[in-house]
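A.B. asks: Predicted model, plus sequence, below.
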Amino acid sequence: MKNGSSLPSGETLPNEEESYYGEWAVGFLCVLMLSISTVLLVLYYLESQEVAVKINAMQRIREFMVSRNQSFEHMNDSAILNEAQKLLQEVVKIDSKIFELQLSIDAFIERISTGWKQHDGHLYYLDAYETAFFYARRACKNRNATLTPITTASEETFVESLSKASKQSVWIGLLKDGKSWKWIDGKTPFRTSFWESGQPNPWSPLREDCVEIPMNCATPGNCWNSVSCDERKAAVCRVSPDERWMT
């Protein structure tokens, strides 16, 4: 060695190739650390933005809930969120009811446009095809209706008017069950009657277990006439309001 210098025993100077790869490795590690630092900074930024969004959302929820009920003002965030969840569930239920109500309204409009008549909260349809009582009952059922019960004098007069307008005798949904009469819809109690004089006829040789309103009734307001269920009449079908919307 020049200048009398010497290396410690067992050591040698690195050659140029080894120095190059050493510098490359250091440079690569620096770039890698810079990239990792950049990724961490981006993740931190996104996380901080998400936290800010959550804080802002919580503040809006709190303001809304307190505006509805001042007693919520001193609740913590967890309690506020619990109350908001309850409110959301109620809103979902109401939205579902609104949807069902709209379907009922649409069905009502469709019926009105296809010949149904409205009277005292009910819809009525006169099916002009004359058939036996139990076929008439089925025809009404196929229209999601029932062969009409009659419970008021006003309803009796209205159904009589349908019969006269069509010039047809019509079935109503009254059927003899043993010795008593019942409405076939299964839910209307039999309390009021509008029989013609001498009806129902207990002395008829035929089984007169069904009831018509004859088109030529001479005693308006009292037109029920018991006849054989095999006679052929038109049918008056009735749809009642959905009980869900009556409460």
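C.D. replies: Now that the structure is in, tell me what you want to look at.
A.B. asks: can we go C-alpha only for contacts and neighbour counts from here?
C.D. replies: Will do.
A.B. asks: What ranges does the protein have for its strands?
C.D. replies: Along the chain, the stretches classed as strands by DSSP state E are 117-119, 122-131, 146-147, 170-177, 180-183, 210-213, 225-227, 233-239.
A.B. asks: okay, those, which one's buried deepest?
C.D. replies: Of all the strands of the chain, strand 146-147 has the most neighbours on average by mean count of other Cα atoms under 10 Å, namely a mean of 27.
A.B. asks: contacts for it?
C.D. replies: Here strand 146-147 makes contact (Cα atoms under 8 Å, 6 or more residues apart in numbering) with 136-137, 140-141, 171-173, 184-185, 235-239.
A.B. asks: take a look at this one as well, against the first:
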Amino acid sequence: MAPEKPSPSQTKPPKAPAPKLELKAKKQGAKGGGGAKKGAASKGRASKGSIAEGAPAKEGAAAKGRAPAKGRAPAKKRASKGSTSEGGPAKEAADKKVTGTAKKKNLPRIIRNRSVAFFQSALVLHAAVILCFLLFAATISAIALYAMERGKTNSLRAGAKKITKFMRAHEPRLRTLLDSEVLEETLKYAETLASWRTKIIELDEAITDITRKITKDWEVFGGSLFLFHMGAQTYVQAIHTCSTRDSSLATIDTPAEEEFIESHVKGKHVDYWIGLHKQRIDWIWLEDTPVRQMFWSPGAPINKGLAGGDTENCVFVDKHCTLNKQCWRDSLCTSLKRAICRIRPNEKWMY
């Protein structure tokens, strides 16, 4: 029997479901293999529904429905399988890319840290080298100082032996003493010699000063130096004039000194002050030495009372004196006269 032809209603395929299914299959295929499988299943169901209406429609729908199901689904499945199978290497590549990017970002910090560590190690090495050099130099210096001190000690010992030998040879009483005792006695001798050397220097300076004074208007008499100053001045000014020359207004102790002074005063144009003045009722010398002898002119002194501001308190040698050793007169201290300065011998040179 010939097969029964399907009715037009049965042979006409549905139009709406097919595009929806295809869009859904495409979306799910983009997502992965699972979506592809669902799309294929849904297309299969659609094709079965269309076959139920008739054999020819069933064959045509099956041909149309199976073609996309068999042709597209495997590709999507393969794609999904390929994506799942290639997921491991892709992930590793992505991880390597991220790691490489992180390493590139951290590269300056790594270089900086390594540079700092390098320089720190170099500084430590340099410091260690310098410290070793300093220790070596200190050791050499200590050795040199030790050698020098040892050489000095040996020299001192040799010198001490020579000194003790010399002292025992020239001082018999030191021969029975120990070396240390001999050195102590030698030290005492050295101190004595040093003091004598100082005195010799001072004496030489004094001689030089006296020589200079002699060549500048100073005259020597009786172991003293006398200066007959030419400027007229008051008694106080005369005291200052002599003190600036390391001397004092003349003190006359002996008749010989009086005659020496009178020989320089008589016949001059101005009188000369001497160091005698009145204090209360007594006549005293400026040097506070006792008045042993006085050489007043006849009728002098004028002031026979107390010393006062308006009385004759100061003594001078009269230029008009004609008598021998009788030339002293008293006058007001404000009178203008010349000064006689005297320098006595230094007692430390008198033995």
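C.D. replies: Arrived safely. What you are looking at is a predicted structure, and each value in this text was computed from that prediction instead of being measured.
A.B. asks: How close are the two chains, by TM-score?
C.D. replies: Remark: TM-score between the superposed chains equals 0.76 [TM-score structural alignment, normalised by the length of structure 1]; 205 aligned residues with a Cα RMSD of 2.5 Å.
A.B. asks: would CSV of the strands of structure 1 with distance to Glu160 of structure 1 be doable?
C.D. replies: Output for those, formatted as CSV (distance: least, Cα to Cα, whole Å):
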stretch, distance to Glu160 of structure 1
strand 117-119, 13
strand 122-131, 11
strand 146-147, 14
strand 170-177, 9
strand 180-183, 18
strand 210-213, 7
strand 225-227, 12
strand 233-239, 10
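A.B. asks: Can you check which part of structure 2 stretch 109-122 of structure 1 sits on?
C.D. replies: Mapped onto structure 2 using TM-score structural alignment, stretch 109-122 of structure 1 covers residues 211-224.
A.B. asks: ok, the alignment partner in structure 2 of Phe190 of structure 1 - how many residues close by?
C.D. replies: Matched to structure 2 by TM-score structural alignment, Phe190 of structure 1 sits across from Val291. Applying other Cα atoms under 10 Å, we find 14 other residues in the vicinity of Val291 of structure 2.
A.B. asks: Ser50 of structure 2 too?
C.D. replies: Neighbours of Ser50 of structure 2 under the rule other Cα under 10 Å: 22.
A.B. asks: Surely it and Ala63 touch.
C.D. replies: No - the criterion here is Cα atoms under 8 Å, and Ser50 of structure 2 misses it with Ala63 at 10.9 Å.
A.B. asks: how close does the one residue sitting closest to the centre of structure 1 get to Trp245 of structure 1?
C.D. replies: Structure 1 has Glu100 as the residue nearest its centroid, 3.3 Å off, counting by Cα atoms, centre = their mean. In this view, Glu100 of structure 1 and Trp245 of structure 1 are 10 Å apart by Cα to Cα, to the nearest Å.
A.B. asks: Next: Val159 of structure 1.
C.D. replies: Distance of Val159 of structure 1 to Trp245 of structure 1, computed by Cα to Cα: 25 Å.
A.B. asks: between the two, which one's more packed in?
C.D. replies: More crowded of Val159 of structure 1 and Trp245, by other Cα under 10 Å: Val159, with 22 against 10.
A.B. asks: Now check structure 2 for the residue matching that one.
C.D. replies: In structure 2, Val159 of structure 1 lands on Ile261 (TM-score structural alignment).
A.B. asks: Buried ones in whichever strand or helix holds Gly60 of structure 2, by neighbour count?
C.D. replies: Per DSSP states H and E: Gly60 of structure 2 is located in helix 55-85. Across helix 55-85 of structure 2, burial judged by 16 or more other Cα atoms under 10 Å covers 55-62, 65-66, 69, 72-74, 76-81.
A.B. asks: longest single helix anywhere in structure 1?
C.D. replies: The residue-count maximum for a helix in structure 1 (DSSP state H) belongs to helix 16-68.
A.B. asks: For it, which helices and strands make contact with it?
C.D. replies: helix 77-112 (3 or more Cα pairs under 8 Å, 6 or more residues apart in numbering; DSSP states H and E).
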